[in-house]
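Visitor: pasting a predicted model and its sequence here:
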Amino acid sequence: MTPLTLLIGTCVTGLFLYVLLNRCTRNPNRLPPGPTPWPVVGNLPHLGTIPHHSLAAMAKKYGPLMHLRLGFVDVVVAASASVAAQFLKTHDANFADRPPNSGAKHIAYNYQDLVFAPYGPRWRMLRKICSVHLFSTKALDDFRHVRQEEVAILARALVGAGKSPVKLGQLLNVCTTNALARVMLGRRVFDSGDAQADEFKDMVVELMVLAGEFNIGDFIPVLDWLDLQGVTKKMKKLHAKFDSFLNTILEEHKTGAGDGVASGKVDLLSTLISLKDDADGEGGKLSDIEIKALLLNLFTAGTDTSSSTIEWAIAELIRNPQLLNQARKEMDTIVGQDRLVTESDLGQLTFLQAIIKETFRLHPSTPLSLPRMALESCEVGGYYIPKGSTLLVNVWAISRDPKIWADPLEFQPTRFLPGGEKPNTDIKGNDFEVIPFGAGRRICVGMSLGLRMVQLLTATLIHAFDWELADGLNPKKLNMEEAYGLTLQRAAPLVVHPRPRLAPHVYETTKV
């Protein structure tokens, strides 16, 4: 049998199964509206090259609650704050699970991680470990000096760049990765300009691109083995790279070769290793694979999301110099010009807080939420939602909804200040107009750390440097297009000339 004959036979079989499945599962209940699906592939062709854009355009035609058929899978899309609240608040428990997907299988150790783990005791145990040992208020306060030291190291690196332009996102990624690594591992993992750091960032970006792919095999299982898009092959290759990186880290810690162990510091990995022999009340023991899967989550979700958000913020401020000057005036008044910003300053920097909120609104780090799955059939907005349906929340579309926001495409931090349209908006999952970290049971566990890191780094870059675009580019011509992926990356990296604006001694750092 030739490969062509085999492919034709597979497609015919798939078409037969699709027709049979639709006849057997056709439900008399009223599904939400949506575009007419194609045979077999359903609405997959309607997703386009940037799905959150395509889905936002569809919502204008079909409404804020849509039904799609992706292959054999029912998918519902929430594209307004009120609809998102019904799913993530009213029906949160019913949508606490994740649907099967190739990324979790081939990259995240076959669902052994926290992000894609099935809802249940194991997931609660992993979340509790992170919440207590890494993201609690006490843990965050205990390691405040680590973040401040790493930000100071970044500031010195920017000063050291001299007249050479820098790719800001890469340096930010080194900073956020090292800050997290020192808490997780007790040591830094990269230096500025380190080729391994650039490779690691590329790996994280590739992971986010692959995780954002709508893999045909996830929606038409009969075609999964063909790997028509080559996604599975890429995922397995990328997993091998991450696994090698994480194995090295784990073995160093076990043998005491890691700096954190040698110095006697108690870091997250040491705690995780100790849990291998300690049964937890809810979930049992941790295996090496679960430890590596958790580290993978933290190193990917906890680094590039923050660095890309800060990159977007600085790009917007370069395009809006009056806002940049207003933020600097606030910092010069509260912080002065004789030291760098610290975390204890952040609560007093009202305009900075507004800038951060507006960045999360206009450039949410995860524009299309990680998928959830209906455990049981339910009714939302008068429509029937079948059991097993995948839920996608279009965070990007919600935060640009013209029914909620005046001039939704404009970068206007003042909307979050007293007298603005949304002065009391909460971005921690309570106000569904802006939910960059999600909401409900599956809200991002690292939200508090992410907020602190984004605020501190953005404040430091505003306060300590003047910014010029490379090659004398006019700020109004700066490319602000988005790249495809699970996270909202810039299509073109932000390349800038940093110019120190404070006294030289301010940028001096102690050796870490």
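Guide: Arrived safely, thanks for sending. Remember, predicted model here, so these are calculated numbers, not experimental data.
Visitor: from here on, just use CA atoms for contacts and neighbour counts.
Guide: Noted.
Visitor: now name the helix or strand holding the residue nearest to residue 234 when sequence neighbours are not counted.
Guide: Of all residues not flanking residue 234 in the chain, residue 210 sits nearest, at 7.9 Å (CA to CA, 6 or more residues apart in numbering). In this assignment (DSSP states H and E), residue 210 forms part of helix 195-212.
Visitor: hmm, who's touching stretch 327-334?
Guide: If you take CA atoms under 8 Å, 6 or more residues apart in numbering as the criterion, stretch 327-334 is touched by 345, 348-349, 351-352, 462-463.
Visitor: only whichever of those are buried, select them in PyMOL.
Guide: To isolate the buried subset of those in PyMOL, counting by 16 or more other CA atoms under 10 Å, use the following:
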select buried, resi 349+351+352+462+463
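Visitor: try this one side by side with the last:
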Amino acid sequence: MNMNLADPSNFTFVLFFIKLVLLLAIHFFRSTKQKGQLPPGPRGWPVIGNLVHISLNRPTYRWLHRVMENMKTEIACFRFARVHVITVASTEIAREVVRDKDEAFADRVESYSSNLISEGYKDVIFSFYGERWKLLKKMMVAKLMSPKMLNKSLSDRTLEADNIVAYVFNLCQLGSTKTKVNVRDITGVYCHAVMMMMMFGRRHFEEVETENGDGLGLGPKEKEHMDAIYRSLDCFFSFNVTDYIPCLRGWNLNGKEAEVREAVDIINKCNDPIIHERIQLWRERGGKETEEDWLDILITLKDDQGMSLFTFDEIRAQCKDINVATIDNPMNNVEWTIAEMLNHPEILEKATNELDTVVGKDRLVQESDIPQLSYIKACSRESFRLHPVSPFMPPHRAREDTTLAGYFVPKGSHILVSRLGLGQNPKIWDEPDVFKPERHLDGHGGNSNSVSLMEPDMRLVTFGTGRRGCIGSKIGTSMTIMLLARLLQGFEWSHVPRTSKVDLFPADRNSFTAKSLVASVKPRLAQRMYPKVQTK
């Protein structure tokens, strides 16, 4: 194709491209003066390093893991333009990142996606380390995740646990002896409802009509909301060129920027009317007698001068944090766990037997039963190990020149702790490709109540740990185990007709199953045990 340099737009593009190459070259030669030996990594091109591999190897996370496997290393360094991206698949090195040198790696990385999701880094998950971040996290832990608030919202979570049993039971009533159900849809209904109730004190954005008429399923707006949450996360974890060359942001080079803009706009379109309405209620009309949900707390928090602690944008950002943090892990984990159990009927039988022993069939499992459900928790841990919700933890950023595993790590480096690399590391786990919940039970006796979904030793990653770890691990555990336990207690699960095995393949964009799990269910309790649909 001939380019006419007389055309002002073409001439401008050529000038921009020449300037970009010169800037990258200058930065490259400046950054070649290292203060120590970097971790091993693949050879790259001058100036751009390994950037070309991002486009040639999709999904990029598989290429990164393949390079580490071929190099036989548990720490590797990739250079994307002038940014060093260091991947970690070792328990010892991961502990160094999130525990021993936690403060040195406490920053988050800048990206087009994280900037949009966080309203310009005004949240807890994506914002940079500093005094404001410390205050935000302190308030979130002390107020939103306090034992008092979690106990106060227990009735809402129990109501939704009852409703999901009612929802599946109603689906069974519409079918024959065994009914085919989409497990991802079921987990989505529960997780979205719990998130909405705890954050906004309501199940739906607007009144909905569902196929079976019970009003429990996701309406069009809720489905759009859920889809937008996942698309925004996919964009964040997708290794875009603009993550490493900031001057290219805003050009929508591969369509990801437009995708994340649309997704964030949808999330805001759903959340904003409720936030605005509640702010008006509290600040202009005297508010309510007590804080009933997380949004009430965010609005009513005051600073030392008695002024509102959070601006509208900060409240908006925290709400998006809650959107993403309360949905992804429980949905992914429960779907994978049921899929693995269908392929291992002996594990499914052992899990239901535990429920029958600990809880029985004359009442529904409650959150108070979770400490005694050791085998159920072991199954969930095993799914976290084999099928994490994303291949890597959210990236850390080095705040200073430092070292990791004895290698030099320049300031500004991105540190990616591999969930897959830890959970499937043969140096850590015997038969790492086998779904074996017993490995998580003390003494393999199956009766220990010490099983926890948290993993501070970093042999696997569940909800994250360390200074930038997940502040909602307790509520995440409750949601995950309650959903799994209620579905196993209330229903018999089997393969759909004419199938005998679930294909356990992850999707390319994330680590969900490539296809939504479809299974056959039928009630396993007396009919009187199934709740009626409840509204608050």
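Guide: Now that the structure is in, tell me what you want to look at. Worth saying up front: this structure is predicted, and the values here are computed from it rather than measured.
Visitor: which residues of the stretch 251-400 of structure 2 fall in strands?
Guide: For the stretch 251-400 of structure 2, applying DSSP state E, counting those that start in this stretch gives strands covering 396-397.
Visitor: now do the helices in the stretch 301-450 of structure 1.
Guide: Per DSSP state H, counting those that start in this stretch, the stretch 301-450 of structure 1 carries helices over the ranges 304-319, 321-334, 350-362, 395-398, 447-464.
Visitor: so for the longest one, what gets flagged as buried?
Guide: Meaning helix 447-464 of structure 1. 447, 449-464.
Visitor: before we move on, what about stretch 355-369 of structure 2?
Guide: Neighbour-count burial for stretch 355-369 of structure 2 [16+ other CA under 10 Å]: 355, 359, 361, 364-367, 369.
Visitor: the longest helix along structure 2 to helix 220-236, inter-axis angle?
Guide: For structure 2, the helix that runs over the most residues, judged by DSSP state H, is helix 256-283. Calculated by axes from the mean of the first three to the mean of the last three CA atoms, to 10 degrees, helix 256-283 of structure 2 forms an angle of 130 degrees with helix 220-236.
Visitor: by contact count, what packs against helix 256-283 of structure 2?
Guide: When contacts are defined as 3 or more CA pairs under 8 Å, 6 or more residues apart in numbering; DSSP states H and E, helix 256-283 of structure 2 sits against helix 112-117, helix 220-236, helix 294-300, helix 312-325.
Visitor: need these in JSON lines with mean neighbour count and distance to residue 61 of structure 2, can you?
Guide: As requested, these are exported to JSON lines (neighbours: other CA atoms under 10 Å; distance: least, CA to CA, whole Å):
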{"stretch": "helix 112-117", "mean neighbour count": "22", "distance to residue 61 of structure 2": "17"}
{"stretch": "helix 220-236", "mean neighbour count": "20", "distance to residue 61 of structure 2": "12"}
{"stretch": "helix 294-300", "mean neighbour count": "22", "distance to residue 61 of structure 2": "35"}
{"stretch": "helix 312-325", "mean neighbour count": "20", "distance to residue 61 of structure 2": "21"}
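Visitor: save those helices as JSON lines, and put in distance to residue 242 of structure 2 too.
Guide: Listed next are those as JSON lines, based on distance: least, CA to CA, whole Å:
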{"stretch": "helix 112-117", "distance to residue 242 of structure 2": "7"}
{"stretch": "helix 220-236", "distance to residue 242 of structure 2": "11"}
{"stretch": "helix 294-300", "distance to residue 242 of structure 2": "33"}
{"stretch": "helix 312-325", "distance to residue 242 of structure 2": "22"}
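Visitor: tell me which stretches of the stretch 51-200 of structure 2 form helices.
Guide: Using DSSP H, counting those that start in this stretch, helices in the stretch 51-200 of structure 2 cover 51-56, 60-71, 91-95, 112-117, 131-139, 147-152, 154-174, 183-200.
Visitor: how about the ones you listed, which one is nearest residue 514 of structure 2?
Guide: helix 183-200 (11.4 Å; CA to CA).
Visitor: residue in structure 1 paired with residue 186 of structure 2?
Guide: Alignment note (TM-score structural alignment): residue 186 of structure 2 maps to residue 171 of structure 1.
Visitor: grab the nearest non-local neighbour of its match.
Guide: Per CA to CA, 6+ apart, closest to residue 171 of structure 1 is residue 192, 6.6 Å.
Visitor: and the one you found, what element?
Guide: Using DSSP H and E, residue 192 of structure 1 falls outside every helix and strand.
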